[in-house]
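> Using only what follows, build the 3D model:
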Amino acid sequence: MSPRTVPAGTPLGDDFHVYDTTLRDGAQREGVSYSVADKLAVARHLDALGVGYIEGGWPGAMPKDTEFFARAAAGELELRHAALVAFGATRKAGTTAADDPQVRALLDSQAPVVTLVAKSDRRHIERALRTDVAENCAMVADTVAFLTNEGRRVFLDAEHFFDGFRFDPDTALRVLDAAVTAGADVAVLCDTNGGMLPLGIAETVAQVKDRTGFRLGIHCQDDTGCAVANSVAAVQAGATHVQLTANGYGERAGNADLFAVVGNLVTKLNMPVLPDGAFSEMTRTSHALAEIANIAPDTHQAYVGVAAFAHKAGLHASAIKVDPELYNHMDPVDVGNGQRVLVTEMAGRASVELKGAELGLDLAGRPDAVSSVVATVKERESQGWSFEAADASLELLMRAALNDTGLDDGTVLPFAIESYRVLIENRGGEVVTEATVKLVVDGERTIATCEGNGPVNALDAALRAALSPSRPWLADVELSDFKVRLLAPQGAGETRGTDAVTRVLVESTDGAGSWTTVGVHGNVVEASWLALVDAVAYAGLREGAPVAATAG
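This is a model prediction of the structure:
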């Protein structure tokens, strides 16, 4: 089946539908619960991206969805690109569409488009609905005709279509025919259980298109991990309407990911399915919608994940240094993303040079510095260090190798560490932690003691107290995240709890940006101290103050 292609830059308009169901199907993901305000915010982001249809939910069945449509109709949601869609079921058996309160609720939503879900698998018709095929088709036809006569555009979601088509193709096609004959614009074939594979999807879509001539859509669940591939295969086989969710949110394993499918349609099938300029907003939109859902963005998500164009192997970096296209399937800038080079024990000289350039450092003419960085990274990673998530510590290491720290020797901190001490005391059930640091700052010996809610917090406070008189900008620096991982001791086959080497990642922010530093040691307090010292040193770098190499 050859891909459907159009000339580059030709808007598809209503010839192709990007239909988003994040607010209904995506909200069925475990752990997601949108408020009405959240739903309005999600819809605005999707509209700004340029999707054609936004399914807002099931009015009449879900109180929040009913309120969402009411607020949208009252003017709280002004859509520039998308049409708002109300989702619901056909009339019940033995009644009329006009008298069915659920169907009436679809009209009351004032949404210009309605998507009706209907059974298309004879087993579901007979066992779940407890009716026969003829009555099921009448339910579909009556509801579609009623809604279209009321001025609504109607799409039909044929639930369990692929399973039903394999079991009884004539029944599945009768349901589609009932909907389209009554006025439905699109017959959407749903892989409701998510059990299909791409070739099966393509073959079925092609058969249905050949036998009916109807406009077909596709709705895929990800239970086989193939929802994106299945959706693209359906489009290649003739579907011109694709139902998706942001970041693949949805029940069980999720739905077809909006960003991956659209990315493939635009870059691989030459289908401009978003308005001009919107494609570059993909990454930002994905992350914004993850924030609203209160789910951490998937770092390895296709197209929009922060690691989607990250390269670790030295072989990759060597090629990218010559031409970035040699190991990137597209320019990440096109989707608002960026290329990253990770410096790890796998890194070679090219990786270090590229990473240096990414950090604003020119290592190309300093083979001695490159060799030093490569050797240090490999040695430290063998001890449990990891720099791929700690760019700030890596930059300090690189600057030390370049003697570019603002200090005479380029290898020491802008203060000398004499010692530190941490005391933990249980005072009648109250646990109190106290830390004392002794530094030499600008030639003067300084001692500071502070309490905290734990060793790291107390050390952080004491370090700041010792440095703040001469570095007032430290008042703007905050520790925003702290992660600990236990690593197996040298020579051990597995992690042994309290015997393990500890790796600490500290994320800091000054309000204008954030950075991450790393520390590794057999003692968790020392590992934390190393990361904290690097964090302060990097903060000085951001302020233009002399800084130095990693403290480790």
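> going forward, measure contacts and count neighbours with C-alpha atoms only.
Fine.
> Enumerate the positions of stretch 214-228 that are buried.
Within stretch 214-228, the residues that count as buried by 16 or more other Cα atoms under 10 Å are 214-223, 225-228.
> Next, the structure of the following sequence, for comparison with the previous one:
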Amino acid sequence: MRQISIYDTTLRDGAQAEELNLTSDDKLRIAHKLDELGIHYIEAGWPGSNPTDKRFFEQIKGHVLTNAKLAAFGSTHLAKTTPENDPNLAALLEAETPVITIFGKTWDLHATTALGISLERNLELIANSVGYLKARVDEVFFDAEHFFDGFKNNPEYALLALRTAYEAGADRLILCDTNGGSMPFEVAKAMEAVTKSLPDAEFGIHAHNDSEAAVANSIEAVRLGASQVQGTINGYGERCGNANLCSVIPNLELKMGMKTIGKENMERLMVTSHFVSETANLRPFMRQPFVGVSAFAHKGGVHVSAILKDAKTYEHIVPETVGNKQRVLLSDQAGQSNILFKAEELGYDLKKGDPTVNRLLKDLKLKESMGYEYSVADASFELLLLKALGKPLNYFHFRNFFVVDAKREEDPEPFTEATVIVDVKGQVEHTAATGMGPVNALDRALRKGLERFYPNLREMRLLDFKVRVLSGAVRDTGGTASFVRVLIESGDKKERWTTMGVSHNIIEASWQAVVDAINYKLFRDDQRDSAE
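Alright, predicted model coming up:
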């Protein structure tokens, strides 16, 4: 079994992505998470380029990594300097990492145009920099920048640049598809050439994703001899990103029989993916292969019926191997199998052919045609299921709500007041509250009337609020019109849940979602009390 080392550059190359900004503390947290995942090398930044990276390298010296080696990143020395007096190389050594990765030009166009030097001088920069660093640190990796473009344009010079780095002492030669435009067959051609030219050298691959081929190119390079893959968690990176390690790792380990971080560590892949997204304040990509929440989600009734018999019918791996799980969605495409799966998941014992199932399925399809989306609002679905089972919740009974929005010339913000009348345990509660907008005012007024009877509602919080206009949703009257769908995510000290409302009126849709959220909270509290 071949061992492939995984080199993560999320903290450097990934941090160059648009909308992704990491503090030095963010980098520390991510570095420890990558170490727990079993990553072999963590490229932490360019110490000579910015204050954040410099501060990170100072902070990380007080931390212990169990699995990963830390790498500092930089370039060959400047053409007008020598290695001994080059500020970039000095900053790399000051970082005191066991590994240093430097990039150099292997495309003749970049040497003559971008750097404005001769091809011979470019080779001197590579040799001098690698040799100088190798005498002072354990490992030196040479990133052959733009290698594949250079190989296509001038293969003799590109190979000569690699040989120069190798003979100067580079431990591994990293072939970089810096512009991200290479195809797998082009990577294959280049890999065959480099392994023939330098049969004793160790190679790595660093692919960008501008042609949506970074993962495929990385796998192809490994297939043809590369022993290291460089990439980022979730494929973050400049422009279209880098090779996504969340796809590269399971493909190599599960599909190609190679050892990367180990199958035990791979079970942490999804949680690591989401941790990095949350730390970067970016929403996880739902449809990301392997680790996205939709990667093993099934919506069509035919699909669900099949996976209940054998998951292999529609799943290419066991989801748990990458820390994911199988999900069944509810929609207008659902069949009885979807209902049965979700009911069992929620702890309800229903059988195929049960009138409740058919009744619920009919109701579900009707509501979905109006714009309800139960696949993203499990709490509202469970309340719908309880109603179908003849167990509707009766914590309170709605009578009336009234909302007033007003703004005067002198007011910086609109003024909102909501009045709510509900029956609670045989008593009529008539309450009013102001709020930051109608939904907030309604929520506060309703809680004001309920908290005296249900004190636990004080610990409930509205965490997220989303509105979508649904043009052309079909009404139960057979006509067409625009509906508004409101999704509310709520939470308490123990869990989070999502509820939904749909109406032509955004206030009514919001009210439905708020009522469901409160009912679900009270229902779950009753369940926990019964279990105790």
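> that older thread, wait, which of the buried residues of stretch 214-228 of structure 1 is closest to residue 377 of structure 1?
residue 225 (36.2 Å; Cα to Cα).
> So the closest residue to the closest one other than its chain neighbours: helix, strand or coil?
Computed as Cα to Cα, 6 or more residues apart in numbering, the closest residue to residue 225 of structure 1 that is not its neighbour in sequence is residue 253, at 7.8 Å. What DSSP: H, G, I helix; E, B strand; the rest coil gives for residue 253 of structure 1 is coil.
> which residue lines up with residue 253 of structure 1 in structure 2?
Applying TM-score structural alignment, one finds that residue 253 of structure 1 aligns to residue 240 in structure 2.
> before we move on, what about residue 206 of structure 1?
Counting by TM-score structural alignment, residue 206 of structure 1 corresponds to residue 192 in structure 2.
> Return the residues in contact with the counterpart of residue 92 of structure 1 in structure 2.
Alignment note: residue 92 of structure 1 maps to residue 78 in structure 2; criterion TM-score structural alignment. Shown in contact with residue 78 of structure 2 (Cα atoms under 8 Å, 6 or more residues apart in numbering): 86, 125.
> and the gap between residue 78 of structure 2 and residue 354 of structure 2?
76 Å (Cα to Cα, to the nearest Å).
> just to revisit the earlier point, number of residues surrounding the match of residue 253 of structure 1?
18 (other Cα atoms under 10 Å).
> before we move on, the earlier item: enumerate every residue touching the match of residue 206 of structure 1.
Here residue 192 of structure 2 is in contact with residue 224 (criterion: Cα under 8 Å, 6+ apart).
> Please identify the buried residues of the helix or strand encompassing it?
Element membership for residue 192 of structure 2 (DSSP states H and E) is helix 184-197. Across helix 184-197 of structure 2, burial judged by 16+ other Cα under 10 Å covers 184, 186-188, 190-191, 194-195.
> Give me the buried stretch members for stretch 295-309 of structure 2, please.
295-301, 303-305, 307.
> What range does that stretch cover in structure 1?
The aligned range for stretch 295-309 of structure 2 is 308-322, by TM-score structural alignment.
> Contacts made by that stretch with the rest, please.
Defining contact as Cα under 8 Å, 6+ apart, one finds that stretch 308-322 of structure 1 is touched by 299-303, 326-328, 332, 338-344, 346-351, 354.
> out of the buried residues of helix 184-197 of structure 2, which one sits closest to residue 270 of structure 2?
Nearest to residue 270 of structure 2 out of these is residue 184 (Cα to Cα; 26.8 Å).
> and the residue lying closest to that closest one once chain neighbours are set aside, how far is that from residue 93 of structure 2?
Excluding the flanking residues, the one nearest residue 184 of structure 2 by Cα to Cα, 6+ apart is residue 217, at 5.0 Å. Note on residue 217 of structure 2: its distance to residue 93 of structure 2, by Cα to Cα, is 32 Å.
> Show me which of those two is the more surrounded one.
Looking at residue 217 of structure 2 and residue 93 with other Cα under 10 Å, you find the greater number of neighbours at residue 217, namely 26 against 18.
> how much space is there between the corresponding residue of structure 1 for that one and residue 164 of structure 1?
Under the alignment (TM-score structural alignment), residue 217 of structure 2 maps onto residue 230 of structure 1. Counting by Cα to Cα, the gap from residue 230 of structure 1 to residue 164 of structure 1 is 17 Å.
> Among the buried residues of helix 184-197 of structure 2, which pair sits farthest apart?
Greatest spatial distance in those: 184 and 195, 16.3 Å, computed using Cα to Cα.
> Check which element follows the helix or strand encompassing residue 304 of structure 2 along the chain.
According to DSSP H and E, residue 304 of structure 2 maps onto helix 301-309. Per DSSP H and E, the first helix or strand lying C-terminal to helix 301-309 of structure 2 is strand 327-328.
> which helices and strands sit right next to that following strand?
strand 297-298, helix 336-345 (3 or more Cα pairs under 8 Å, 6 or more residues apart in numbering; DSSP states H and E).
> how about residue 391 of structure 1, what's its partner in structure 2?
Checking TM-score structural alignment: residue 391 of structure 1 goes with residue 378.
> Could you count how many residues lie near that match?
The burial count for residue 378 of structure 2: 19, using other Cα under 10 Å.
> what residues are up against the residue nearest to residue 184 of structure 2?
So residue 217 of structure 2 contacts 182-184, 187, 207 (Cα under 8 Å, 6+ apart).
> contacting residues around residue 447 of structure 2?
By Cα under 8 Å, 6+ apart, the contact list for residue 447 of structure 2 reads residue 457.
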